[in-house]
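Colleague: Below is the structure, and that's it, no one-letter string:
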C-alpha cells in the first residue's frame, strides 16, 4: 500500500459558506461533493471538508486526516506489521472504498482508495 496524497480534514457547519474561502486559498474548484452518513463532504485542493450540525459531525471528529492510497487492502498488512487496529471498514463510499485505522500512539486516519472514475457531483 502506498500513500498517494494526504488531505487535511476540516469541519464546517455549512459547506456552501466554507467553500468560497477555500477556493480563493487553493485556486482550485471543488473536485468532489457528496452526502455521506448524515453529513456533506467536499474535496478541494489538499482539504476534505465535512459539513453538518454537531450531531452529524460527531462520528467524523475522531479522524485526524484522510490518506489516499493505491490499495486499501494493504491496511491489513500495515496493522499487522505495526500494530493499531481497523476501527471501521473497509466500506464502500461514493468515491471508492475506505477504512479507518487507529495507529499505535492513538492517531486515527481514514484510508481511501478511489475508484478509477469516482462518482462525483461538482458544485
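Modeller: Great, that's in hand. Every value quoted in this text rests on a predicted model; they were computed, and no experiment measured them.
Colleague: from here on, contacts and neighbour counts on C-alpha atoms
Modeller: Noted.
Colleague: Let me see the ranges of the strands in this structure.
Modeller: Counting by DSSP state E, residue ranges of the strands within the chain are 3-12, 32-36, 39-44, 47-51, 65-69, 85-93, 96-102, 108-114.
Colleague: CSV for those strands, including distance to residue 21 and mean neighbour count?
Modeller: Shown next, in CSV, are the strands of the chain (distance: least, CA to CA, whole Å; neighbours: other CA atoms under 10 Å):
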stretch, distance to residue 21, mean neighbour count
strand 3-12, 12, 16
strand 32-36, 16, 17
strand 39-44, 11, 20
strand 47-51, 12, 22
strand 65-69, 20, 20
strand 85-93, 27, 15
strand 96-102, 27, 21
strand 108-114, 25, 23
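Colleague: And residue 21, how close does it get to residue 78?
Modeller: Using CA to CA, to the nearest Å, residue 21 is found at 36 Å from residue 78.
Colleague: Ok, residue 108 next?
Modeller: For residue 108, the distance to residue 78 - CA to CA - is 14 Å.
Colleague: for residue 22, same thing?
Modeller: 33 Å.
Colleague: out of those two, which sits in the more crowded spot?
Modeller: Ranked by neighbour count (other CA atoms under 10 Å), residue 22 and residue 78 place residue 22 first, with 18 against 15.
Colleague: Check it against this one:
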C-alpha cells in the first residue's frame, strides 16, 4: 500500500489560461490533459498540481475535495481507511484515468484516491 504522488487541486473556469500560468510559474510542462465528460470537466496536471476546469456548477460537487492521492492499490486503501475512522463519500468508480473514490478522513479532510490504469487515454503534451 503506497501513496505514489499527492496532487494539489486547483479549480478553474479557463483550462488553457491556467495551464499556461502554472507551466510558467512552476517551469514545468503540462504532463497530461483529459476530458471527464460524465462530470462536464477537463483535468490537467502540471507538476504536483491537478487543474480541474469546468463551469461553477460542474465544479461545485468537487470543490470540498482538498487533494488527490495517486495510490498503488485503491482497494487496500479503502479497507485501511474504513478501519481507521474514514467515511466514503463517493465509492469506488471507474473514471477516465482508472478508478477513484472520495473519502472523508477522521479529521474532516476530504481526499480523492486514484489508482491509474495501465493504458491511460490521456493526451500527453
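Modeller: Alright, I've got the coordinates. Predicted model only: the values in this text are computed from it and were never measured.
Colleague: what's the single longest helix in the second structure?
Modeller: helix 15-26 (DSSP state H).
Colleague: any idea how far residue 105 of the second structure is from the residue of the second structure most remote from its centre?
Modeller: Centroid-distance maximum for the second structure: residue 83 at 23.0 Å, with CA atoms, centre = their mean. Distance of residue 83 of the second structure to residue 105 of the second structure, given as CA to CA: 11 Å.
Colleague: What does residue 92 of the first structure correspond to in the second structure?
Modeller: Counting by TM-score structural alignment, residue 92 of the first structure lines up with residue 94 in the second structure.
Colleague: mind listing what the spatially closest residue to that match that is not a sequence neighbour touches?
Modeller: Closest residue to residue 94 of the second structure apart from its sequence neighbours, by CA to CA, 6 or more residues apart in numbering: residue 100 at 6.6 Å. Neighbouring residues of residue 100 of the second structure by CA atoms under 8 Å, 6 or more residues apart in numbering: 74, 91, 92, 93, 94, 112, 113, 114, 115.
Colleague: can you tell me how far residue 100 of the second structure sits from residue 120 of the second structure?
Modeller: 14 Å.
Colleague: cool, and residue 89 of the second structure?
Modeller: From residue 89 of the second structure to residue 120 of the second structure the distance is 25 Å (CA to CA).
Colleague: now do residue 41 of the second structure
Modeller: Applying CA to CA to residue 41 of the second structure and residue 120 of the second structure gives a distance of 17 Å.
Colleague: try residue 103 of the second structure
Modeller: 23 Å.
Colleague: ok, now residue 9 of the second structure?
Modeller: 20 Å.
Colleague: coming back round to it: what does the residue farthest from the centre of the second structure correspond to in the first structure?
Modeller: So residue 83 of the second structure corresponds to residue 81, using TM-score structural alignment.
Colleague: now swap in residue 35 of the second structure and tell me
Modeller: Residue 35 of the second structure maps onto residue 35 in the first structure, by TM-score structural alignment.
Colleague: OK, contacts around the nearest residue to that match once chain neighbours are set aside?
Modeller: Nearest residue to residue 35 of the first structure, sequence neighbours excluded (CA to CA, 6+ apart): residue 41, at 6.0 Å. By CA under 8 Å, 6+ apart, the contact set of residue 41 of the first structure is 15, 32, 33, 34, 35, 48, 49, 50, 51.
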